[in-house]
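Student: 3D, please:
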Amino acid sequence: MKNFYLSVLLLTVAFTGLQAQKSDPEAKKVLDAVSAKFKTYKAVQVGFLYSIEDAKGKVQSKKTGTLLMKGTKYKVTFGDQEIYSDGKTTWNYDKSAKEVTVNNVSSDANAFTPQKLFTSFYDKDFLYVLNGEKKVGAKTLQEIQLTPTDKSKAFHKVYLTVDKNAKTIQSTKILENGGNKINYTLNNMVTTVNPADASFVFDVKKYPGVEVVDLR
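Tutor: Purely as a prediction, here's the structure:
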């Protein structure tokens, strides 16, 4: 996967036409609560573990990353990738290639931002059902199954785990049509951070020798 939002966000790319009446209203209550809770935070820093399993359950890849968000701004660090966005411009830095690609942030309301992963990703072309809940240690976890209504998508199921009391997403499992499973486990969510706006801007001066590909 080229970067964080190209891999997660099979979940969120330009969906239309959800028929909410066919979804589980109890699942919607859970998802709405997660969205409402997230919107109360001024800034959030999240650590995550990403892995890919093949059809036999063998782990093919495993990486860790961090996601920092403030309003419409974000920074993602993931393997050899660093993605910065100040809400107007996006910088995608590939460490291994020593190259940064610069783009304008899309004005399309359907365009993905990491913030949508925690708020409105389920509002479009998904049918969803609450599978139930279970105790894991001191936590009560709720599992929601999401099915895309567009059958041409590269995945056929998404399983979302939510901490019932904290109203936060704990993990996401994406089942691809080819049999692979993409797993994200979120941890170390810190909601008291106050990052400077400069944290979301790629400063070329700090990366001597980097090639800049400006697509604006």
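Student: all contacts plus neighbour counts: C-alpha atoms, from now on.
Tutor: Fine.
Student: ok, N103 - how many residues close by?
Tutor: 16 (other Cα atoms under 10 Å).
Student: got a list of what it touches?
Tutor: Each residue near N103 by Cα atoms under 8 Å, 6 or more residues apart in numbering is listed here: 89-91, 214-216.
Student: centroid residue for the protein?
Tutor: L117 (4.5 Å; Cα atoms, centre = their mean).
Student: can you tell me how far the closest residue to that one other than its chain neighbours is from A109?
Tutor: Once flanking residues are discounted, L117 sits nearest to T12: 7.4 Å by Cα to Cα, 6 or more residues apart in numbering. From T12 over to A109 the distance is 12 Å, taken as Cα to Cα, to the nearest Å.
Student: this one as well, want them side by side:
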Amino acid sequence: MYKKLAILGVFVLTTFAMFGQQEPKAKAAFEKAVAIMKYSSVKMNFSTIIDMPTAKRKQTVTGTIWMKGAMFKLVMDGSVSYFDGKTEWVYQPDNNEVTIASVSGRDQQAMNPLAILSNYEGKAAKIIFDPNVRSTPATEVIDLFPANQAAAEFKIELRLNPQTHYPQSIIVFGRDGTHTYITIHSFQQLPALNNNTFVFDVKAYHGISVNDLR
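Tutor: Here you go, the predicted structure:
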């Protein structure tokens, strides 16, 4: 569960004295990327490394996610997760078992990359081009710093294709020392997905074991 929350939820700030400072071009590029994820149906193939220095271990996973606003379907680590904006189903094919749970607003932010990135759309967050990495015609590098110093992350580094505004990678720097590196190998805008894509149909699986935590 932690891996899924860390991956979908994506987190990252060295201390800056001034919040609210923004580079208009960086902010515009960021908001275009968020708009694509917010208002389109998309599919992403990704790999993730979660580096936890305090635990002295790294975890590497790969997966595929389909998203439509707050809803998603995620295939990762041999399981399939469905989320319709309120309820989550996690299906384990090997056991023919599904776990059903209601998800709070706070947990939704941890599960959906769009939710945490949307937190930076306001005027308070600091959004700038990374001063230490030169943007190229193929990649622009944007740093996001939260205005809320209680946020789990202190900085997010977002790399975008400047032509399409598609995300290429996300690095989340957590205040607890955990770094999450997400590489997006492919990003596709799709025709509008039916909302049923994000709902698990229990009746379609004969003999399934249901663990309902709602």
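Student: neighbour count winner among T12 and A109 of structure 1?
Tutor: Neighbours per residue (other Cα under 10 Å) separate T12 of structure 1 from A109, with T12 holding more: 23 against 7.
Student: map T164 of structure 2 onto structure 1.
Tutor: Aligned counterpart of T164 of structure 2 in structure 1: A166 (TM-score structural alignment).
Student: mean shift of the longest helix belonging to structure 2 relative to structure 1?
Tutor: For structure 2, the helix reaching the highest residue count under DSSP state H is reported as helix 24-39. Once fitted to structure 1, helix 24-39 of structure 2 is off its aligned match by 2.5 Å on average (mean Cα distance after the TM-score superposition for structure 1).
Student: report the buried residues of that helix.
Tutor: 26-27, 29-31, 33-34, 36-38 (16 or more other Cα atoms under 10 Å).
Student: output the contacting helices and strands for it.
Tutor: strand 57-68, helix 113-118, strand 126-129 (3 or more Cα pairs under 8 Å, 6 or more residues apart in numbering; DSSP states H and E).
Student: surely G85 of structure 2 is within a strand?
Tutor: No. Using DSSP: H, G, I helix; E, B strand; the rest coil, the assignment for G85 of structure 2 is coil, not a strand.
Student: just checking, it touches M71?
Tutor: Yes. Counting by Cα atoms under 8 Å, G85 of structure 2 does reach M71; the two are 5.1 Å apart.
Student: and those two? Which one has more around it.
Tutor: With neighbours defined as other Cα under 10 Å, G85 of structure 2 and M71 compare such that M71 has more, 23 against 20.
Student: V90 of structure 2 pairs with which position in structure 1?
Tutor: Looks like V90 of structure 2 aligns to N92 there (TM-score structural alignment).
Student: from D197 of structure 1, how far off is that match?
Tutor: Relative to D197 of structure 1, and taking Cα to Cα, N92 of structure 1 is found at 17 Å.
Student: more neighbours: those two, which one.
Tutor: N92 (22 against 11).
Student: which residue is the nearest non-sequential neighbour of the more buried one?
Tutor: I83 is the one closest to N92 of structure 1 (Cα to Cα, 6+ apart), at 4.6 Å.
Student: for the one you found, what is the corresponding residue in structure 2?
Tutor: When structure 2 is aligned by TM-score structural alignment, I83 of structure 1 is paired with S81.
Student: can you count the residues close to that match?
Tutor: 22.
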